[in-house]
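> sequence first, predicted model second:
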Amino acid sequence: MSSKKRHATVIGVPLDYGASKKGASGGPAAVRRANLVEGLEALDLEVTDAGDLPVPKVAVAAKGKLKNGAAILKVCQNLEKQAYEAVANGSVPITLGGDHSLAVGSVSGVARAFRDKGRKIGLIWVDAHADINTPDSSPTGNVHGMPLAHLLGMGHKDFARLGGFSPKIDPRNIVLVGIRDVDRAEAVNIRKSGIRVFSMQEIDRYGMGVVTEQAIDMASDGTAGFHLSFDIDVVDPGNAPGTGTVKRGGLTYRESHLLMELCADSERMVGLDLVEVNPLEDTQNATAVLASELIASAMGKNIY
């Protein structure tokens, strides 16, 4: 067995231009203050904190099909390069949001790094929402509701072609977990794409353990591993109030940790996003603390 330490690279993305409610830009700082790096180092991980990516200052758009698209694209382009470099150097990129629009950059960078090795990756998308609207189908124009569509090659071409190829992930290796709020157009896009969905109803029926194990199997089938993109709004607001789009009936504290623990046990996770932590909506930093704890679980923290 190799004694070489595992390496993780923490990348902060203080971006909230993709959401209607502002405040997720404070997420990376809040999660770091919740002892994120110290917790990871306690797992005998070698951790590089790459700091925060710069976010252009813009006059935030109130209207449009792709609100603040140019600024968000610039951030995603920079994140794509940084995530690519982390994987190329043998590290697992851990991206702290910031709103979920950033995942176009993080997932694209990880996918490109493995594509250069002749491999593909899977994607486990854990979220209360499907995030598979296009600019034409979105009722709001908010880009944080579009990243999965862009990763599948739908929507705006500049986002869809980020990193020079599209789609980033084979739909057969994409699994949505925990969704409970889907727009009508998104339901159509899900059916057309052929991606697998485990809604909250299926989690209630079959249990988090069974659902997670199946998600890992699907995302890992024929791939080098999977990227895990976790939106904190998938957790019930009783445990995670600090996010911009709360909806009752989400994952429990233990269900959330079990998902992360099983992903760690699989040893197949090659990248991680933890997004949509909004300190302005939080209660005594509870959501940021939970986010930090969940990242530790995903990176291998066990009870004993």
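Sure, I can see it.
> CA atoms for contacts and neighbours, from now on please.
Will do.
> doesn't Leu272 fall inside a helix?
No: going by DSSP: H, G, I helix; E, B strand; the rest coil, the assignment for Leu272 is strand, not a helix.
> tell me where the protein has helices.
Here the chain has its helices, by DSSP state H, at 27-33, 36-41, 69-88, 103-115, 147-151, 157-160, 184-193, 200-206, 208-220, 253-266, 286-298.
> included below, for side-by-side comparison, is a second structure:
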Amino acid sequence: MNMQTTIPSSPASGQTSVTLLGLPTDIGASRLGAAMGPDALRVAQLAPALQKLGVAVHDLGNLAGPANPRGERDAQGMRNLSEGLAWSRIAHDAVWQALQQKQLPILLGGDHTLAIGSISAVARHCRASGKRLRVLWLDAHSDCNTPANSPSGNLHGMPVASLCGLGPAALAALSGSTPAVPASAFCQVGLRSVDPSEKHMIRELGLEVYDMRAIDELGMREVMRRALAGLADPEGTDIHLHLSFDVDFLDPDIAPGTGTPVRGGPNYREAQLCMEMIADTGRLASLDIVELNPALDLHNQTAELVVDLVQSLFGQSILMRPGEDTLIQP
């Protein structure tokens, strides 16, 4: 009997080379442990899983930065701002360098504060290259707090507001332009824990949001169809799709290893469909994986699930897709 082996022609983004950037910090989170996220993903064999799909992987290891001082709120209502700014600059510079080298950067967090740095670098790259940026934000939380209205003062609740120019000035200006990203570039999927002040902020900014009620009513397929609409620009504009994937986007029944779990998130198949539809666009050009907390996990199962989902994001499929080659082996 002949055995068919499917060989992907390329990852979903059309690029064949990625750079893994470990940023081991929980500087912006309320619970310790996300600093171990990058190593948990490596233990779960992220690089070999991508290599099996024909992706060239360059792992730069874990980058160094300031320790977590577990500080109290400052006069502006924030915790660990100077350290968070330092880590955001590290993330910015690393992602910027990878993009300049025509690599697809995969930021391994670490808490979601790091997205301020990574997306600032992506925004700067898009301005320099004339590309249109689309940010897909998969998260249980909107992360639209500002220092004035944050209940906790934790920076990982402020990245969207900061990127839209409404957060701490130093963080908002990392890309060299304020705001770094227009609110119209964002699409948030999976929200189910939103502070009262954030509800007003979402309306003020005009963010495109599909909360869990929308997913319940429309189904994940329709939500993702809407979220990804327009990526095939009829005028030929080059589009850069950035995915910021917070592990707490997933239901904690399947992904317990995160510091801010919220019941009622997407299940396994919904999450897989989400990743598969992103892969189908062929537009993915940069990726954050954040808020994985191995200290709260069970036998690294959340990291292994994330690796499984990332494989789908880079083109792994049940059946052959158009453009894939098949080898017949005896």
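In hand now; what should we look at? Just so it is clear, the structure is predicted and the values come from calculations on it, not from any experiment.
> need the TM-score from the superposition.
Here the TM-score for the pair of chains, by TM-score structural alignment, normalised by the length of structure 1, is 0.96; 303 aligned residues with a C-alpha RMSD of 1.6 Å.
> who's in contact with the equivalent of Gly26 of structure 1 over in structure 2?
Matched to structure 2 by TM-score structural alignment, Gly26 of structure 1 sits across from Met36. Met36 of structure 2 sits next to Pro24, Thr25, Gly110, Leu292, Asn293, Pro294, Ala295 when contact means C-alpha atoms under 8 Å, 6 or more residues apart in numbering.
> which ones among those lie within strands?
In strands, defined here by DSSP state E, there are no members of the contacts of Met36 of structure 2.
> identify the residue of structure 1 aligned to Glu304 of structure 2.
Using TM-score structural alignment, Glu304 of structure 2 sits opposite Val289 in structure 1.
> contacting residues around that match?
Val31, Ala34.
> what's the closest of the contacts of Met36 of structure 2 to Asp139 of structure 2?
Leu292 (12.3 Å; C-alpha to C-alpha).
> and the closest one, how many neighbours?
Here the number of neighbours of Leu292 of structure 2 (other C-alpha atoms under 10 Å) works out to 34.
> what's the counterpart of it in structure 1?
Checking TM-score structural alignment: Leu292 of structure 2 goes with Val277.
> my guess is that match meets His100, correct?
No: with contact defined as C-alpha atoms under 8 Å, Val277 of structure 1 does not reach His100; the gap is 10.0 Å.
> residues contacting Gly165 of structure 2?
Residues near Gly165 of structure 2 by C-alpha under 8 Å, 6+ apart: Ala172, Ala173, Thr178, Pro179, Ala180, Val181.
> which position in structure 1 pairs with the third one?
Translated: Thr178 of structure 2. Here Thr178 of structure 2 is matched to Ser166 in structure 1, going by TM-score structural alignment.
> so where in structure 1 does stretch 115-126 of structure 2 end up aligned?
Counting by TM-score structural alignment, stretch 115-126 of structure 2 corresponds to 103-114 in structure 1.
> average gap between the matching stretch and structure 2?
In the superposition against structure 2, stretch 103-114 of structure 1 averages 1.0 Å from its aligned positions (mean C-alpha distance after the TM-score superposition for structure 1).
> if we can go back for a sec, from Ile132 of structure 1, how far off is the closest residue to the match of Thr178 of structure 2 other than its chain neighbours?
Nearest non-adjacent residue to Ser166 of structure 1, counting by C-alpha to C-alpha, 6 or more residues apart in numbering: Gly153, 5.4 Å away. Plainly put, Gly153 of structure 1 is 11 Å away from Ile132 of structure 1 if you go by C-alpha to C-alpha, to the nearest Å.
> who touches the residue nearest the centre of structure 1 in this structure?
Centrality entry for structure 1: nearest residue to the mean C-alpha point is Ser229, 2.4 Å, by C-alpha atoms, centre = their mean. Taking C-alpha under 8 Å, 6+ apart, we find Ser229 of structure 1 in contact with Ala103, Leu123, Ile124, Trp125, Val126, Leu272, Asp273, Leu274, Val275.
> ok, and the most crowded of the residues you listed?
Neighbour max across those (other C-alpha under 10 Å) = Leu123, 32 neighbours.
> and that residue, what's its match in structure 2?
In structure 2, Leu123 of structure 1 lands on Val135 (TM-score structural alignment).
> pretty sure its match contacts Val189?
No: contact criterion C-alpha under 8 Å: Val135 of structure 2 and Val189 do not qualify, at 10.9 Å.
> rewinding a little: how about the contacts of Gly165 of structure 2 in a markdown table, adding distance to Arg42 of structure 2?
Below are the contacts of Gly165 of structure 2 laid out as a markdown table (distance: C-alpha to C-alpha, whole Å):
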| residue | distance to Arg42 of structure 2 |
| --- | --- |
| Ala172 | 31 |
| Ala173 | 32 |
| Thr178 | 35 |
| Pro179 | 34 |
| Ala180 | 31 |
| Val181 | 31 |
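> all set now, cheers.
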